[in-house]
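[1] next input, structure requested:
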Amino acid sequence: MPSPCDPKYAPVGDVSAALLMMDSQLKAIYDESETESEAASEARTDAEQRRLTKQFAASLGPEGIDALLDGACTLIYMFMQWLRAACEDHDEDIVEYVVPTLVSSMRMMPKTFRPEVIPTMAGLVIAAATGLSPNLWRSQYGRWTDAELNALEATTILLAERINRITDDHDFATRLITQALSDH
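    You can find the predicted model right below:
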């Protein structure tokens, strides 16, 4: 019996916009981490990125925001599928490999991940790891909360950064998605 959270039923959303936001955040993190102390870099990046993100989100309108959220969930799904394949190549369990380190990273960033959103973000990742659509899984619990929006974006960044670290290539995760988009 097919699950109502099967990815074939999920809206893809605006993957390009979600990818643009994720990629710009990663580039800012990589650029600033190479040139500044971590604390100063984080403070400046956070303030500037929040301003730019709010400005970008305001330009999208309500339907655009929903499409962006769906696009971010699609990124999470695609990243987790890549990570699942990488784990299977090494006889590792995807949930065991990704979730504990992801949750510990989230716990180290209390401004981005308020404690009450960590289970939701972990749930999105676990849903994707088990072949379910993260956005359909999340929609069972109602509308996105304001606290979850920033955490959703950060979750995509953490997964992309994990992939980039595994491949030792700062642009691999972005190319992975760009190639998948150009193939379809």
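[2] could you use CA atoms for every contact and neighbour count after this?
    Fine.
[3] go ahead and flag the most central residue of this protein.
    Thr156 (1.2 Å; CA atoms, centre = their mean).
[4] for the comparison step, fold the sequence that follows:
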Amino acid sequence: MPPSCDPQHAPAGDVGAALMMIDSRLQGIYDAKAESGPEQRAVIDRFVASLGREEAEDVRDGTCTLIYMFMTWLRRAYEDHDKDVIEVVVPNLVATMRRMPKSVRPEAIPTMAGLLVAAATGLSPSLWRNQYGSWSDHELTPLDATALLLAEHINRITDDSDFATRMISDALTGAGAD
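    Sure, this is the predicted structure:
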């Protein structure tokens, strides 16, 4: 019998580090004119390279937590408009990932779509994925891309380039106060 995919059983991971990486990439996209893009990317690359195995797994789990939180927010937002988040968001993100072959290998797309559906239905993305074995190296960049695309989608529909980051930061601050 597979373990429960209930989010209460999932490790939250290092959500702060995962959010920092996603926010940094978002700012690089939004501020494309800035010359800090390559410097910013180098800082993130050095940070990732400095992580030990356990720390990297914590950031991976944190990224899954972000995906869960983003999809939960999107599900509620779309339900308020009588729309299904799976019907609206998943095909859009899959189509975008298909246009990113250097970052998202085609064989990783079904897994990322599964993570989105798992999160949209209230399951932990990390526990859902763990049912199928260890994460492969070629899934990690697509995982980051999935979280980035979700954050950008949220920012676009709210017309606020900092909304997704602020939403998670506020949730982390509230959790820390408890």
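[5] what sits against the closest residue to Tyr30 of the second structure other than its chain neighbours?
    Excluding the flanking residues, the one nearest Tyr30 of the second structure by CA to CA, 6 or more residues apart in numbering is Ser161, at 7.7 Å. By CA atoms under 8 Å, 6 or more residues apart in numbering, the contact list for Ser161 of the second structure reads 30, 152, 155.
[6] show me what contacts the counterpart of Met108 of the first structure in the second structure?
    Using TM-score structural alignment, the partner of Met108 of the first structure in the second structure is Arg99. Applying CA under 8 Å, 6+ apart to Arg99 of the second structure gives no contacts.
[7] kindly recompute the last result at 10 Å.
    93, 106 (CA atoms under 10 Å, 6 or more residues apart in numbering).
[8] can you check the one 4 residues further on too?
    The contact partners of Ser103 of the second structure, by CA under 10 Å, 6+ apart, come to 97, 138-145.
[9] likewise Leu132 of the first structure?
    3-8, 10, 77, 124-126.
[10] where's it relative to Thr167 of the first structure, distance?
    25 Å (CA to CA, to the nearest Å).
[11] and what of Pro134 of the first structure?
    24 Å.
[12] helix, strand, or coil at the alignment partner in the first structure of Gly122 of the second structure?
    Mapped onto the first structure by TM-score structural alignment, Gly122 of the second structure lines up with Gly131. Three-state assignment for Gly131 of the first structure (DSSP: H, G, I helix; E, B strand; the rest coil): coil.
[13] still contacting in the second structure, which of the contacts of Leu132 of the first structure?
    Using both residues aligned by TM-score structural alignment, their matches' CA atoms under 10 Å, the second structure keeps these contacts from those: 4-8, 10, 77, 124-126.
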